[in-house]
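Colleague: Provided below are the primary sequence and the corresponding predicted coordinates.
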Amino acid sequence: MHFGFSYVGLIFLVLLTVPNLIWTRHKPKDYDHYQCQENKYLTLLERIGEVLVTCLVLIFSDFNWHSWTNWNWWLIAAALCMLLYEIFWIRYFMGSKRMTDFYAPILKIPVAGASLPVFAVLCLAIYGKNPFLALAAIILGIGHIGIHLQYQNMIRKDNH
């Protein structure tokens, strides 16, 4: 592991942040009803994971592109996850912006808006051979995916 700025990490953070900022003005109408019921432990894990991931992807240069090895497939996998994540957002913003739209799978990936960025960060951690980022991705995943699975279950209950 090598300390240094990661432009790949910065690109990933921009790809994560911009749609989320736009989303704050285009939340599904019932979102606040579900958010107030969030599991506080999952929320804490999500926040810890977000801070760790944000810091770690920027301070290790190992995440930047380097000469071709088989490890580069992990960076490609991370980029594909991010591409699917951006497609998720485009589909959401062009749709009716309902809670059910927000939790519709992409390519059978459940809670894609929560799962894909976690998978992307985990792949980036493997590419950079960075156990700290892998642990941060796992912490983020437990919180973020857990919260969104909880929301998805609440939506199913409310719709039955």
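Modeller: Thanks, I have it.

Colleague: all contacts plus neighbour counts: C-alpha atoms, from now on.
Modeller: Fine.

Colleague: contacting residues around the host helix or strand of Ile22?
Modeller: Element membership for Ile22, per DSSP states H and E: helix 7-23. Helix 7-23 has contacts (Cα atoms under 8 Å, 6 or more residues apart in numbering) with Thr54, Val57, Leu58, Ser61, Phe63, Asn64, Trp65, Met82, Glu86, Trp89, Pro117.

Colleague: Over to stretch 94-109?
Modeller: 26-31, 84, 88, 92, 110-113, 115, 148, 152, 155.

Colleague: before we move on, the earlier item: the helix holding Ile22: which residues count as buried?
Modeller: Buried positions in helix 7-23, judged by neighbour count with 16 or more other Cα atoms under 10 Å: Tyr7, Val8, Gly9, Leu10, Phe12, Leu13, Leu15, Pro19.

Colleague: For the spatially most central residue of the chain, give its distance to Ile126.
Modeller: The centroid of the chain falls nearest to Pro117 when counting by Cα atoms, centre = their mean (2.5 Å). Separation of Pro117 from Ile126 (Cα to Cα, to the nearest Å): 14 Å.

Colleague: Now do the helices in this structure.
Modeller: 7-23, 31-35, 40-59, 72-94, 99-102, 112-127, 131-158 (DSSP state H).

Colleague: how about the contacts of helix 7-23 in a markdown table, adding distance to His144?
Modeller: Formatted as a markdown table, the contacts of helix 7-23 follow (distance: Cα to Cα, whole Å):
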| residue | distance to His144 |
| --- | --- |
| Thr54 | 14 |
| Val57 | 18 |
| Leu58 | 20 |
| Ser61 | 26 |
| Phe63 | 23 |
| Asn64 | 25 |
| Trp65 | 28 |
| Met82 | 16 |
| Glu86 | 17 |
| Trp89 | 16 |
| Pro117 | 10 |
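
Colleague: One more to weigh against that first structure:
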Amino acid sequence: MGHLGFSYIGLIFLLMLTIPNLIWTKHQPDGYDFHDENKVLLIFERVGQVLVTCTSLIFSDFNLRPWSIWTLWLVAAVILMLMYECWWIRYFKSPKGLADFYSSFCGVPVAGATLPVAAFLLLGIYGKVVWLIISVVILGIGHIGIHLQHLKEINQ
């Protein structure tokens, strides 16, 4: 279920998530408008953000431990977070249009939302912490759902 204690791996993941998003606030895509977002998805997203932030920090189960087959889950999670960073680099080098922001990356649709959600899900599996897994599902419903909604709008 999870051992309470600080997770430095969770902190690293959160920094990898937060820093590009803070930079993005100064480089938002032209025409970006969040006012018509689905309110139910928005509630899922906000609740999920709080839960994922808290649970990824307060369980020591995410920290490094001796190699086992479970370590592959952490390796996969790190790969997804590195892909997320690469997606951001591509976005920041792009014209920064809506299509750039809602783009896929290496075959992953709406990669800016999907990659970190998937990475945190794998981190939850690695740590065997059901609370993070549940939190990520809540976040994913909202965050990926909102991104898919915006992608659908710009494709119309």
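Modeller: Right, received. Where do you want to start? Worth saying up front: this structure is predicted, and the values here are computed from it rather than measured.

Colleague: Tell me how they score on TM after superposing.
Modeller: The TM-score (TM-score structural alignment, normalised by the length of structure 2) is 0.98; 155 aligned residues with a Cα RMSD of 0.5 Å.

Colleague: Which among the contacts of stretch 94-109 of structure 1 count as buried?
Modeller: Buried members of the contacts of stretch 94-109 of structure 1, counted by 16+ other Cα under 10 Å: 27-28, 84, 88, 92, 110-113, 115, 148, 152, 155.

Colleague: circling back: so can I have a markdown table of the buried residues of helix 7-23 of structure 1 showing distance to Ile138 of structure 1?
Modeller: Formatted as a markdown table, the buried residues of helix 7-23 of structure 1 follow (distance: Cα to Cα, whole Å):
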| residue | distance to Ile138 of structure 1 |
| --- | --- |
| Tyr7 | 22 |
| Val8 | 20 |
| Gly9 | 17 |
| Leu10 | 20 |
| Phe12 | 17 |
| Leu13 | 17 |
| Leu15 | 20 |
| Pro19 | 22 |
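
Colleague: Now for those: which two are most distant?
Modeller: Largest separation among these by Cα to Cα: Tyr7 and Pro19, giving 19.0 Å.

Colleague: quick revisit: among the contacts of helix 7-23 of structure 1, the buried ones, what's the ChimeraX command?
Modeller: Here is the ChimeraX command that selects only those of the contacts of helix 7-23 of structure 1 that count as buried (16+ other Cα under 10 Å):
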select :54,57,58,61,63,64,82,86,89,117
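
Colleague: re earlier: any idea how far the helix holding Ile22 of structure 1 is from the chain center?
Modeller: Distance of helix 7-23 of structure 1 from its chain centroid, counting by Cα atoms, centre = their mean, to the nearest Å, is 10 Å.

Colleague: How about stretch 133-144 of structure 2?
Modeller: 9 Å.

Colleague: Superpose on structure 1 and give me the mean offset of that stretch.
Modeller: Superposing on structure 1 places stretch 133-144 of structure 2 at an average distance of 0.2 Å from its equivalents, by mean Cα distance after the TM-score superposition for structure 1.

Colleague: quick revisit: for Met1 of structure 1, find the nearest of the helices of structure 1.
Modeller: Closest among those, using Cα to Cα: helix 131-158, at 9.3 Å.

Colleague: the inter-axis angle of that closest one versus helix 40-59?
Modeller: Helix 131-158 of structure 1 and helix 40-59 are oriented at 140 degrees to each other (axes from the mean of the first three to the mean of the last three Cα atoms, to 10 degrees).

Colleague: could you give the angle of helix 131-158 of structure 1 to helix 112-127?
Modeller: On the basis of the same axes, to 10 degrees, helix 131-158 of structure 1 is oriented at 170 degrees to helix 112-127.

Colleague: tell me what helix 131-158 of structure 1 is packed against?
Modeller: helix 31-35, helix 40-59, helix 99-102, helix 112-127 (3 or more Cα pairs under 8 Å, 6 or more residues apart in numbering; DSSP states H and E).

Colleague: For it, what is the distance to the chain centroid?
Modeller: Taking mean C-alpha positions (Cα atoms, centre = their mean), helix 131-158 of structure 1 and its chain are 9 Å apart.

Colleague: one step back: how about JSON lines for the helices of structure 1, with distance to Met1 of structure 1 added?
Modeller: Converted to JSON lines, the helices of structure 1 look like this (distance: least, Cα to Cα, whole Å):
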{"stretch": "helix 7-23", "distance to Met1 of structure 1": "14"}
{"stretch": "helix 31-35", "distance to Met1 of structure 1": "38"}
{"stretch": "helix 40-59", "distance to Met1 of structure 1": "10"}
{"stretch": "helix 72-94", "distance to Met1 of structure 1": "16"}
{"stretch": "helix 99-102", "distance to Met1 of structure 1": "37"}
{"stretch": "helix 112-127", "distance to Met1 of structure 1": "11"}
{"stretch": "helix 131-158", "distance to Met1 of structure 1": "9"}
